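**Q** With the input below, show me the fold.
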Amino acid sequence: MDNKSRIIDLNRKRAITSYINLKRFLKDCNINDNNKKRMRSCCRKLPLLIKNNGLLNTLNFIKEKDNGKNEFSYLYSWIEDWLNRIEDDHGGDIIKKLVTLDNSGYYIYTKEAIQISIWYKRHAESMIAEAM
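**A** Here you go, the predicted structure:
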């Protein structure tokens, strides 16, 4: 498999993962229209937050806003799960891992977080109506 095929395959995995996660979020019986609006808003802002503030700062911000089972708890767990897949690491605190990385490793994780968050943004915009 050449590099172009691997990139396309990885992009499809991002798309599928983000679609499935948002679909599960929307089917959760505890989610109301207000939570859906906030999730749409958070997903729309996520790529820019990561780009402007850095991955570590953004994850800390999301974790700070997490108060149980709200849109921030979903986003944090989705990003953490995806980033742990980079090295087939199925668990562990992603913030602890990011702090120990060198610059090139941190850059790779940041780029990957931006790529997956773009898919969350796309799917949230298409799956969650703006005027609920």
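**Q** When you work out contacts or count neighbours from here on, use the C-alpha atoms and nothing else.
**A** Fine.
**Q** so how many other residues sit close to L22?
**A** Look at L22: counted by other C-alpha atoms under 10 Å, it has 22 neighbours.
**Q** right, and it touches K121 too?
**A** No - counting by C-alpha atoms under 8 Å, L22 sits too far from K121 to count as a contact (10.2 Å).
**Q** Also this sequence, please, to line up against the first:
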Amino acid sequence: MMKKLHEQEFAECAWKCVNKVKNEKYKDKYKSLAKRLPSMINANGLLTTVAFLKSKKGSKEHTEILKHLATFLLKETEKGNNSTDEELIKKLIYSDFSEYLYYTKVALRFAVWLKRMAEAEIEGTDED
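**A** I've put the predicted structure just below:
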């Protein structure tokens, strides 16, 4: 069996994340948020975006996107089992500049795949 290319790993994880929510009531809001996630990271920075998502505790779509982002980013960058938003925030706060840029680059690549998969897998209208 051939080894997966790195982009396939991003795509597979994003696909699994989207498929976990595609039959939920909040799927349209999740799709809308996933579509905005790359631009949120670009415009505001990764740590600010993570803090914003965390601040929306009552919103299931924000909670899920943050969980998906934290799980992937910590798995991808640390090869560890920690996948909480708290652990992600600690990593981002205490990383040096080059590490922070790396985390941002990985998060953006994942966010783009999450956006693509949400557009492809979640049918229906977008909600804000």
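**Q** TM-score of the superposed pair?
**A** TM-score for the superposed pair, counting by TM-score structural alignment, normalised by the length of structure 2: 0.87. Supporting figures: 120 aligned residues with a C-alpha RMSD of 1.7 Å.
**Q** In structure 2, what residue corresponds to Y106 of structure 1?
**A** Using TM-score structural alignment to pair residues, one finds that Y106 of structure 1 aligns to Y100 in structure 2.
**Q** which secondary structure element contains the residue nearest to its match when sequence neighbours are not counted?
**A** Once flanking residues are discounted, Y100 of structure 2 sits nearest to L92: 6.2 Å by C-alpha to C-alpha, 6 or more residues apart in numbering. Per DSSP states H and E: L92 of structure 2 is located in helix 85-94.
**Q** Which residues does that helix contact?
**A** For helix 85-94 of structure 2, contacts defined as C-alpha atoms under 8 Å, 6 or more residues apart in numbering pick out 47, 50-51, 54, 66-67, 70, 73-74, 100, 103.
**Q** how about 10 Å then?
**A** The contact list for helix 85-94 of structure 2 (C-alpha atoms under 10 Å, 6 or more residues apart in numbering) reads 46-48, 50-51, 53-54, 63, 66-71, 73-74, 78, 82, 84, 95, 99-101, 103-104.
**Q** Those, buried ones only, as a PyMOL selection?
**A** A single PyMOL command selects the buried members of those (16 or more other C-alpha atoms under 10 Å):
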select buried, resi 46+47+50+53+54+63+66+67+68+69+70+71+73+74+84+100+103+104
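**Q** And for whatever residue of structure 2 lines up with F61 of structure 1, the neighbour number?
**A** With TM-score structural alignment as the criterion, the equivalent of F61 of structure 1 in structure 2 is F52. Applying other C-alpha under 10 Å, we find 15 residues neighbouring F52 of structure 2.
**Q** Work out for me the element F52 of structure 2 sits within.
**A** Using DSSP H and E, F52 of structure 2 falls in helix 46-55.
**Q** Could you tell me the angle between that helix and helix 85-94?
**A** Interaxial angle of helix 46-55 of structure 2 relative to helix 85-94 (axes from the mean of the first three to the mean of the last three C-alpha atoms, to 10 degrees): 150 degrees.
**Q** Comparing helix 46-55 of structure 2 with structure 1, how large is the average distance?
**A** Here the mean offset of helix 46-55 of structure 2 against structure 1 after fitting is 0.2 Å, by mean C-alpha distance after the TM-score superposition for structure 1.
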